[in-house]
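In: Sequence isn't available, so here's the structure alone:
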């Protein structure tokens, strides 16, 4: 029996990138899935995963910024599977803008999707998780904000650092219900979001941005999405049964180095 066999996980932002990786890894370990995304391609992802791993997958086009919509999909998942054991708050956005040039709309986007999205999703799922006897929540934060930052990341850093406080406070509140809440803090990962960031920084040569990013990481490469998915599956399983309220960094040691030019 695999470590997630018989469990049911709801994953947001599941159509691509890290969300798709979470879904694939969870299915590999036997979990049935509820996949949520704004993109219609989430249905194709669900069909592919179901065919490859033989698990049951419910896909839903849904906006995490809409609390009523999130309640409806959580209710639908509970009706379909009879339980909810894991939640991955993965849906997120990143838009670069210098602080003095940024707009209220850019700030609101990060708050609404990254912070309120996690809030609304957890509010929708946790009552069902309590009813199911407990489970695990994985919040996708970042090293950006709480540990590091680059110019142009103020709104993103604000939103991702807020998720650390959200994780810690929620972990304390949910512990009596046998629910653990942990945050994953990745560095740069080879995902469509990383490509988007690279295009924002250098529209004419985005690949060069990714190359320079890799050079600045001690391991000399960006993370693969599956490496994040494996950590997430571990946190959702009983293998991590006493890990609660933690922020786990997975960044190839990129947040340790002081500079890329000083040192012997």
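Out: Now that the structure is in, tell me what you want to look at. Bear in mind that the values here come from a model prediction, so they are computed numbers and not experimental data.

In: From here on, just use CA atoms for contacts and neighbour counts.
Out: OK.

In: In contact with residue 245, which residues?
Out: With contacts defined as CA atoms under 8 Å, 6 or more residues apart in numbering, residue 245 is in contact with 167-172, 180-183.

In: what residues are up against the residue nearest to residue 250 when sequence neighbours are not counted?
Out: Distance criterion CA to CA, 6 or more residues apart in numbering; nearest residue to residue 250, sequence neighbours excluded, is residue 186 at 4.8 Å. Neighbour list for residue 186: 141-143, 228, 249-251 [criterion: CA under 8 Å, 6+ apart].

In: coming back round to it: buried ones among the contacts of residue 245?
Out: The neighbour count (16 or more other CA atoms under 10 Å) marks 167-168, 170-171, 180-183 as buried among the contacts of residue 245.

In: before we move on, the earlier item: tell me which two in the contacts of residue 245 are the farthest apart.
Out: 172 and 183 (13.5 Å; CA to CA).

In: What's the separation between residue 196 and residue 202?
Out: 10 Å (CA to CA, to the nearest Å).

In: Comparison target below:
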């Protein structure tokens, strides 16, 4: 019998069509949870849903851009037609644009602030009554960039949004605790998502060698993370075995933060 069980639970996961989001959805589905995936790309959502349905759970999808001011309300209306409670909300959708501050446009700034910070806030507010009904929990996907930056990779906006997400996690854990709603965050380091793999594939041979050296020297475990590494932490936090854990930010970075 699997240790972590989510049988009969209902989970909504943003950015759920690939990478960390899909890995979390897969872990949840294998543990018995019904899944609602949210992402921008309808084709990728369809493919992800077909993969998850092989576990014999209910899978629903919404193709939405959460930087659109009306998207959260649209999602809320769709959700209310199908489900009356929400056991787990995973705020995973996000973006990172690594730019020096002098190069950041207002559009760059607001795109990251909206998706990385405002959308999670609005989603929690939108689904608050459903979370209270289920005495459910929220898992915010943050980043080690909130507290540990890498030289040569300027990330002022990204770091600001993830630091804000950590603060939101703690503030809402305190506010919603009396209602039985837990709020935690996971701060991954560098993970082998499709985006990361494509980035590395575009490196020159010398840059790949330099990057491999950096990983071996900077990560205590000597490798990048896999999406499943984050998913297993999310599965634990979503389960009843984490019933006394709230307001915490869990670093999952292979030891990058140790130096």
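Out: Received it, and whenever you're ready, just let me know what you need. Here the structure is a predicted model, which is why all the values come from computation and not from measurement.

In: What would you report as the TM-score here?
Out: The TM-score (TM-score structural alignment, normalised by the length of structure 2) is 0.90; 253 aligned residues with a CA RMSD of 1.9 Å.

In: rewinding a little: tell me which of residue 196 and residue 202 of structure 1 has more neighbours.
Out: A direct count of neighbours by other CA atoms under 10 Å for residue 196 of structure 1 and residue 202 places residue 196 higher, at 16 against 13.

In: Now for the residue most central in space within structure 1: which residues touch it?
Out: Among the residues of structure 1, residue 90 comes closest to the average C-alpha position under CA atoms, centre = their mean, at 2.6 Å. Counting by CA under 8 Å, 6+ apart, residue 90 of structure 1 touches 11-14, 18-19, 118, 139-140.

In: again, only this time at 6 Å
Out: 12-13, 140 (CA atoms under 6 Å, 6 or more residues apart in numbering).

In: Check residue 12 of structure 2 too.
Out: 35-36, 89.

In: Run the contacts of residue 186 of structure 1 past structure 2 and keep the common ones.
Out: With both residues aligned by TM-score structural alignment, their matches' CA atoms under 8 Å, the contacts of those that structure 2 also has are 141-143, 228, 249-251.

In: returning to that earlier point: what's the distance between the residue nearest to residue 250 of structure 1 and residue 7 of structure 1?
Out: Here residue 186 of structure 1 is placed at a distance of 25 Å from residue 7 of structure 1 (CA to CA).

In: Same check on residue 123 of structure 1?
Out: According to CA to CA, residue 123 of structure 1 and residue 7 of structure 1 sit 19 Å apart.

In: These two - which one has more neighbours?
Out: Set residue 123 of structure 1 next to residue 7 and count neighbours by other CA under 10 Å: residue 7 wins out with 21 against 15.

In: Show me what the more buried one lines up with in structure 2.
Out: Using TM-score structural alignment as the criterion, the counterpart of residue 7 of structure 1 in structure 2 is residue 9.

In: do residue 248 of structure 1 as well
Out: Applying TM-score structural alignment, one finds that residue 248 of structure 1 aligns to residue 250 in structure 2.

In: State the number of residues packed around the nearest residue in space to that match that is not next to it in sequence.
Out: Of all residues not flanking residue 250 of structure 2 in the chain, residue 186 sits nearest, at 4.7 Å (CA to CA, 6+ apart). Using other CA under 10 Å, the number of residues around residue 186 of structure 2 comes to 24.

In: show me the residues around the alignment partner in structure 1 of residue 46 of structure 2 that make contact.
Out: In structure 1, residue 46 of structure 2 lines up with residue 43, judged by TM-score structural alignment. By CA under 6 Å, 6+ apart, the residues touching residue 43 of structure 1 are residue 59.

In: One more pass at 8 Å, please.
Out: Contacts of residue 43 of structure 1 (CA under 8 Å, 6+ apart): 59-60.

In: quick check, it in a helix?
Out: Yes. When classified by DSSP: H, G, I helix; E, B strand; the rest coil, residue 43 of structure 1 is found to be part of a helix.

In: what's the spacing between it and residue 70 of structure 1?
Out: Taken as CA to CA, the span from residue 43 of structure 1 to residue 70 of structure 1 is 17 Å.

In: Over to residue 82 of structure 1?
Out: Using CA to CA, one gets 17 Å for the distance from residue 82 of structure 1 to residue 70 of structure 1.

In: now do residue 5 of structure 1
Out: Residue 5 of structure 1 is 25 Å from residue 70 of structure 1, where distance means CA to CA.

In: more neighbours, those two?
Out: residue 70 (22 against 16).

In: Strands of the stretch 1-150 of structure 2, start to end?
Out: Here the stretch 1-150 of structure 2 has its strands, by DSSP state E, counting those that start in this stretch, at 10-14, 34-39, 59-63, 88-91, 137-141.

In: Please render these as a markdown table that adds distance to residue 194 of structure 2 to the earlier fields.
Out: Output for the strands of the stretch 1-150 of structure 2, formatted as a markdown table (distance: least, CA to CA, whole Å):
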| stretch | distance to residue 194 of structure 2 |
| --- | --- |
| strand 10-14 | 16 |
| strand 34-39 | 15 |
| strand 59-63 | 19 |
| strand 88-91 | 19 |
| strand 137-141 | 17 |
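
In: Out of those strands, the one nearest residue 206 of structure 2 is which?
Out: Nearest to residue 206 of structure 2, of all the strands of the stretch 1-150 of structure 2, is strand 137-141, at 32.0 Å by CA to CA.

In: Mean distance of the closest one to its aligned residues in structure 1, please.
Out: Superposed on structure 1, strand 137-141 of structure 2 shows a mean distance to its aligned partners of 0.3 Å (mean CA distance after the TM-score superposition for structure 1).

In: what range in structure 1 matches the helix or strand just after that strand?
Out: Sequence order places helix 156-176 as the next helix or strand after strand 137-141 of structure 2, per DSSP states H and E. On structure 1, the counterpart of helix 156-176 of structure 2 by TM-score structural alignment is residues 154-174.
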